[in-house]
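Visitor: Need a 3D model of the sequence below.
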Amino acid sequence: MKSLSSFLASVSLLALTFSLAFASDPSPVQDFCVGVNTPADGVFVNGKFCKDPKLATPEDFFFTGLDKPIPVTDPAGSAVKLVYAENLPGLNTLGLSFARADFAVNGYFPPHIHPRATEVLVVMEGTLSVGFVSSDDNGNRLFNKTLNKGDLIVLPMGLIHYAVNVGNVPAVALASLNSQNPGMITIANALGSIPPINPNVLATEQCRA
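Guide: The predicted structure is shown next:
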């Protein structure tokens, strides 16, 4: 009986390890699951109900407008248009999202992370300085490159990264992320949480840095 219990415990631990090791957006088990918001349309998957596949149309998989500049009104001098399952229903369950980012001269996108996605960023116009910082395990090393039109950089999942327009004209970048809901945590905003983090904790960390 004891050996059986040990065996079951080992199997449970192995299953947990396996599930954590491969944690990501789940692979679809159908051709597609066009996301809709009404339960009458089908099965609930990844936060959306699936449209009957026989009723799907090309429009469910089509998005236009990424060639259009986004008005930059943020004080940071950047603006983003996200393409994800909310505005492109055919992306539901496919583990992808996209974005266009516009940067005014001297504009920037502040240090942030995507907790559920790796990002691939391609510069379409202008010049960007883009970088990410490795984890504590790898010495908090900065990996930074100056990217011109046609250049691409990979920003690993969960690592702090940023982009700055270092050219003398507006810049445009396109990004692809391997999650339909990558999430975003802006570091400065997180440190100004509600309720606030104990200032003694933040002061201690600042002194250590």
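Visitor: can we go C-alpha only for contacts and neighbour counts from here?
Guide: Will do.
Visitor: Quick one: the strands in the protein, in order.
Guide: Ranges of strands in the chain, per DSSP state E, are 35-36, 44-45, 48-50, 78-83, 97-103, 108-113, 119-125, 128-133, 142-147, 152-155, 161-165, 171-177, 185-186.
Visitor: Just want the angle from the fourth one to strand 108-113.
Guide: Which is strand 78-83. Relative orientation of strand 78-83 versus strand 108-113 (axes from the mean of the first three to the mean of the last three C-alpha atoms, to 10 degrees): 50 degrees.
Visitor: ok, back up a step: would you format the strands of the chain as JSON lines with distance to L4 included?
Guide: Output for these, formatted as JSON lines (distance: least, C-alpha to C-alpha, whole Å):
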{"stretch": "strand 35-36", "distance to L4": "45"}
{"stretch": "strand 44-45", "distance to L4": "36"}
{"stretch": "strand 48-50", "distance to L4": "41"}
{"stretch": "strand 78-83", "distance to L4": "50"}
{"stretch": "strand 97-103", "distance to L4": "45"}
{"stretch": "strand 108-113", "distance to L4": "44"}
{"stretch": "strand 119-125", "distance to L4": "45"}
{"stretch": "strand 128-133", "distance to L4": "46"}
{"stretch": "strand 142-147", "distance to L4": "50"}
{"stretch": "strand 152-155", "distance to L4": "45"}
{"stretch": "strand 161-165", "distance to L4": "48"}
{"stretch": "strand 171-177", "distance to L4": "44"}
{"stretch": "strand 185-186", "distance to L4": "45"}
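Visitor: to compare against the first, here's another:
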Amino acid sequence: MGVFYFIVALLALASSVGFAYDPSPLQDFCVAINDTKTGVFVNGKFCKDPKLANADDFFFQGLGPGNTSNPLGSKVTPVTVNEILGLNTLGISLARVDFAPKGLNPPHTHPRGTEILVVLEGTLYVGFVSSNQDNNRLFTKVLNKGDVFVFPIGLIHFQLNVGYGEAIAIAGLSSQNPGVITIANAVFGSKPPISLEVLTKAFQVDKNVIDYLQKQFWYNNS
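Guide: Sure thing, here's the model as predicted:
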């Protein structure tokens, strides 16, 4: 059953590739390589000679459980062009997200991709926030096994395991390399730190609050 919903998610993304930010391919494939002497630069990667491509260029082995023993209680295992070189120019990728009980995939954005999430096991409380133009409306839903939810490109979103057991989800993304910006990490864990003057005025709090937050360890679950 989980495989069925996974395939549905991929098909849904495939139908929207024409609207993605990644360029539409003009050839069957453009397998990424790091050889700048023999490759052709396309969409952030160099491409190998198509005649040298093989099945391993389109293969990723073992999308198994991630280690959720961390402060967030979640682990994201991405499968992007960095893991499957054959994804180059194809405008699609995915990720597996594992959750411990009460685990959180914290508020974050994907600057280059829309996400469609399929719950394989467990119960997740998910949501996203619209832009300032739409008055920052919060859209939320509780998802159970087999449910699907979409997070529009670039918008802040999250997933929280509200069940009593572990949860698993598969996310399809409309980019070969959608990127991720975890909000708390970016704002309070930047290197070098954002100035206290900027953050105290932005959040309208005392500088001691900002100083405390900047001194915390901001865990990266991906």
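Visitor: still on that earlier bit, for the strands of structure 1, which one sits closest to S27 of structure 1?
Guide: Counting by C-alpha to C-alpha, S27 of structure 1 lies closest to strand 44-45 out of the strands of structure 1; the figure is 11.4 Å.
Visitor: so where is the closest one in structure 2?
Guide: Taking TM-score structural alignment as the measure, structure 2 aligns residues 41-42 with strand 44-45 of structure 1.
Visitor: Check the gap between the residue nearest the centre of structure 1 and I113 of structure 1 for me.
Guide: For structure 1, the residue lying nearest the average C-alpha position, counting by C-alpha atoms, centre = their mean, turns out to be P182 (3.2 Å). Distance of P182 of structure 1 to I113 of structure 1, computed by C-alpha to C-alpha, to the nearest Å: 9 Å.
Visitor: for S78 of structure 1, same thing?
Guide: From S78 of structure 1 over to I113 of structure 1 (counting by C-alpha to C-alpha), the distance is 16 Å.
Visitor: what distance separates stretch 194-202 of structure 1 from the centre of its chain?
Guide: 26 Å (C-alpha atoms, centre = their mean, to the nearest Å).
Visitor: list the contacts for the counterpart of N88 of structure 2 in structure 1?
Guide: When structure 1 is aligned by TM-score structural alignment, N88 of structure 2 is paired with N92. Contacts here follow C-alpha atoms under 8 Å, 6 or more residues apart in numbering; on that basis N92 of structure 1 touches 32-35, 46, 48, 84-85, 180.
Visitor: again, only this time at 6 Å
Guide: For N92 of structure 1, the contact set (C-alpha atoms under 6 Å, 6 or more residues apart in numbering) comprises 33-35, 85.
Visitor: Output these as CSV; include the columns distance to K68 of structure 1 and neighbour count.
Guide: Shown next, in CSV, are the contacts of N92 of structure 1 (distance: C-alpha to C-alpha, whole Å; neighbours: other C-alpha atoms under 10 Å):
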residue, distance to K68 of structure 1, neighbour count
C33, 28, 26
V34, 26, 25
G35, 25, 28
A85, 20, 24
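Visitor: Only the buried residues of stretch 169-178 of structure 1, if you could.
Guide: In terms of neighbour count (16 or more other C-alpha atoms under 10 Å), stretch 169-178 of structure 1 has its buried residues at 170-178.
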